[in-house]
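Enquirer: Let's see this in three dimensions:
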Amino acid sequence: MHPAFSVIFLTTLIGVGQGLFLALYSGQIYSVLEVLPPQDDRLFYGLGSGLALVFLALGLVASVFHLGRPERAWRSASQWRTSWLSREVIVLPAFMGLTFLYGGLHYLGWDPVLGTVGEGIAIHLTLIVGALATLACFALFLATGMIYACIRFLQEWATPLTVVNFVLLGGASGFTAAAAFAAWTAPALTTFFGGWAIILTLLALATRGTTLIRNARIKHKSTPQTAIGVRHAQIRQTAQGAMGGSFNTREFFHGRTAAFLRSVKWVMLVLVFAVPVVLLALGLTVASGTTLVLALLVQYLGLLAERWLFFAQARHPQNIYYQAV
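Expert: Below you'll find the model as predicted:
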């Protein structure tokens, strides 16, 4: 497939925003359970939620550049009964609204206790709003991943690993962002977020590596025979049937060599996983916020390469017919 950079930025940016929110809410839950020290509502949770919203908004803006008729974007939500894309279009603003409400309540300090459970554990309003936002967050991960995983004829995408990778990569980058943010605003939580960022990055390496191995071993169901409906043992294409390119050759094939794809794969493995883990470990050891910020920047650059490869590796069956351009 031909990777669209608007979609690459959309999926990676909202992934960071989703992961960052999950990190913030996890920190609040742990502090309520007295595992972590409480933090300043306005500075940490309020500004942190605002930062998550910035990532989500940038992703939303990036998606506009993929639309041929942006003024008709509202129609994309009309097929929510059958389309994962429509569900994503609905869930994304809902999640953004709940994140805004969660951060706003913290920032304004309006967080009444609604009740208690167990041994006097107070249930604040922000815990309820955060729980709803968490459900919306995972629904958004599911919808975004299933847009691609539900396309059965693209065998590289048609696997539950697609959704799992979206969740883990978003979570890893979000917790890395939370570690960098905490280093400047809540140092007591830096180790917690950084440790989980390393764990999630290693889990993402395991599942993404499994996907790479799986895709390399795929036996594609479509062949030149099925592409043109001729059951001859030997079929060789000498031309695509047109003098120039077409929509099919522009939108469904990236035009890069196999060597280029291998290079992107190694760049992705180094920048998304290897270097960030080293930088996170170093940043936590020497308590350097700058190193943690660098880990986030490197990992995000790697995520751009990862998402480009995700699209480029999908072999659309129509490319069998248009293989000789």
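Enquirer: hey, let's count contacts and neighbours off CA atoms from now on
Expert: OK.
Enquirer: mind listing the strands for the stretch 101-250 of the chain?
Expert: Ranges of strands within the stretch 101-250 of the chain are 113-117, 121-124, based on DSSP state E, counting those that start in this stretch.
Enquirer: Show me what the last one is packed against.
Expert: Taking 3 or more CA pairs under 8 Å, 6 or more residues apart in numbering; DSSP states H and E as the contact definition, the neighbouring helices and strands of strand 121-124 are strand 113-117.
Enquirer: Sequence B follows; please return its structure for comparison with A:
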Amino acid sequence: MHPALSVIFLTTLIGAGQGLYLAMVTGQLYAVARFLPRQEEQFYAIGSLVALVLLIAGLVASFFHLGRPERAWRAAAMWKTSWLSREVIVLPVVMALVFAYGIAHLLDWTQPLFRVGQSLDVDVTLLLGLLGTVASFALYVCTAMIYAGVKFLEEWHTPLTVTNFIFFGAASGFMLAAAYSAYVGNPLVTFYGTWAAILTVVALGSRLAHLLRNARIKHKSTVQTAIGVRHTALNQMAQGATGGSFNTREFFHGRDSKVLILIRYCFLVLVFPAPILLIGAAYVTESSTLPILAFAIQFVGLMLERWSFFAEARHPQNLYYQSVA
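Expert: Sure thing, here's the model as predicted:
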């Protein structure tokens, strides 16, 4: 498939935004459980604002992928059958809850509404955080299922696509939370950095399993089945047209196999070992810049990973364009 830059930005930005929001809520839950000290409300408010900015940026990026942006509202019409429609509906819900969560902290709406058990005080921020967490995971699933639900693209049609989107988004979000904590001088940089490293390792396992699965795929469609000729040696000498077409532009990336391998090795280094090593070095040196560098490097790697994810999908229509695809 042809990786659209707008979709790469959409999926990586909203994934990191959701992950950062989940990191803020996780930090608050640990504080409520008295495993961590309670932070100032401004810390959660600014973190939520950054998450909201990323979500908005991802939404803006999505408009560059539309042929008729003024008709974007119609994308929600098929919510009963389309994962894209569900994503279009859930994304504004997540944005609204992230905004409300940040505002609640900014206005210090932390008076307990009721108590659970002996010591768990539930306030508005905690309720909004839990609702936003559920909505964020729903958005991860909706975004991933847009691709995992396409049965004829066998490289995508697997639950591993869903786990990749969840763990990549969560890892980048917690890595950003560590960078944010380091930037403002908050002691939670160790907490968020540790969780970021754990989630990055889990994401590595999920992605390696995905790559191994795709390497072993035996495609149902071949040149022989495409044209109904059983001969073992078939070669297409021409694509049947003098120029390119929508099919050859949109369903094939147009890059050499060596480029695909290079990008794969690059993202495997930039997403996984590099940020983990930088976070580890930040612990030893107590550096406030290394966590920021770790997030920046990982995010670049995530964009390469998402390019590779789209490019590795082999659209069956390319069987008819062997001289091009």
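Enquirer: Let me see the TM-score of these two.
Expert: For this chain pair, the superposition-based TM-score is 0.98 by TM-score structural alignment, normalised by the length of the first structure; 324 aligned residues with a CA RMSD of 1.0 Å.
Enquirer: what's the neighbour count on the residue nearest to Leu199 of the second structure when sequence neighbours are not counted?
Expert: Leaving aside its chain neighbours, Leu199 of the second structure sits nearest to Ala171 (5.0 Å; criterion: CA to CA, 6 or more residues apart in numbering). By the measure other CA atoms under 10 Å, the count of residues near Ala171 of the second structure is 32.
Enquirer: Could you do Gly205 of the second structure as well?
Expert: 14.
Enquirer: quick revisit: trace the residue nearest to Leu199 of the second structure over to the first structure, please.
Expert: Mapped onto the first structure by TM-score structural alignment, Ala171 of the second structure lines up with Ala172.
Enquirer: Now for that match: which residues touch it?
Expert: Residues in contact with Ala172 of the first structure (CA atoms under 8 Å, 6 or more residues apart in numbering) are 19, 196-201, 204.
Enquirer: And for Phe9 of the second structure?
Expert: Contacts for Phe9 of the second structure (CA under 8 Å, 6+ apart) come out as 58, 61-62, 303.
Enquirer: one step back: gap between the match of Ala171 of the second structure and His254 of the first structure?
Expert: Relative to His254 of the first structure, Ala172 of the first structure is positioned 28 Å away (CA to CA, to the nearest Å).
Enquirer: what do you get for Gln237 of the first structure?
Expert: Computed as CA to CA, the Gln237 of the first structure to His254 of the first structure distance reads 19 Å.
Enquirer: Give me the more crowded residue out of these two.
Expert: The residue with more neighbours, out of Gln237 of the first structure and His254 and counting by other CA under 10 Å, is His254; that gives 18 against 13.
Enquirer: Number of residues surrounding Ile263 of the second structure?
Expert: 16.
Enquirer: Repeat that for Ala233 of the first structure.
Expert: Ala233 of the first structure: 7 surrounding residues under other CA under 10 Å.
Enquirer: where along the first structure do the helices fall?
Expert: 5-32, 47-64, 84-108, 125-149, 160-185, 190-216, 224-228, 247-251, 258-268, 275-286, 289-312, 318-321 (DSSP state H).
Enquirer: want to throw those helices into TSV with distance to Pro70 of the first structure?
Expert: What follows is those, written out as TSV (distance: least, CA to CA, whole Å):
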stretch	distance to Pro70 of the first structure
helix 5-32	13
helix 47-64	6
helix 84-108	13
helix 125-149	20
helix 160-185	26
helix 190-216	33
helix 224-228	34
helix 247-251	19
helix 258-268	31
helix 275-286	36
helix 289-312	23
helix 318-321	28
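Enquirer: Compare these and report which one is nearest to Leu114 of the first structure.
Expert: helix 125-149 (6.3 Å; CA to CA).
Enquirer: Residues contacting the closest one, please?
Expert: With contacts defined as CA under 8 Å, 6+ apart, helix 125-149 of the first structure is touched by 11, 15, 18, 22, 25, 29, 83-85, 87-88, 91-92, 94-95, 98-99, 101-102, 105-106, 111-114, 157-160, 162-164, 166-167.
Enquirer: do stretch 290-300 of the second structure as well
Expert: For stretch 290-300 of the second structure, the external contacting residues (CA under 8 Å, 6+ apart) are 12, 172, 175-176, 178-180, 182-183, 193, 270-272, 274-276, 278-279, 281-282.
Enquirer: Mark which of those are buried, thanks.
Expert: For the contacts of stretch 290-300 of the second structure, a neighbour count by 16 or more other CA atoms under 10 Å gives the buried set as 12, 172, 175-176, 178-180, 182, 193, 270-272, 274-276, 278-279, 282.
Enquirer: With that, I have no additional questions.
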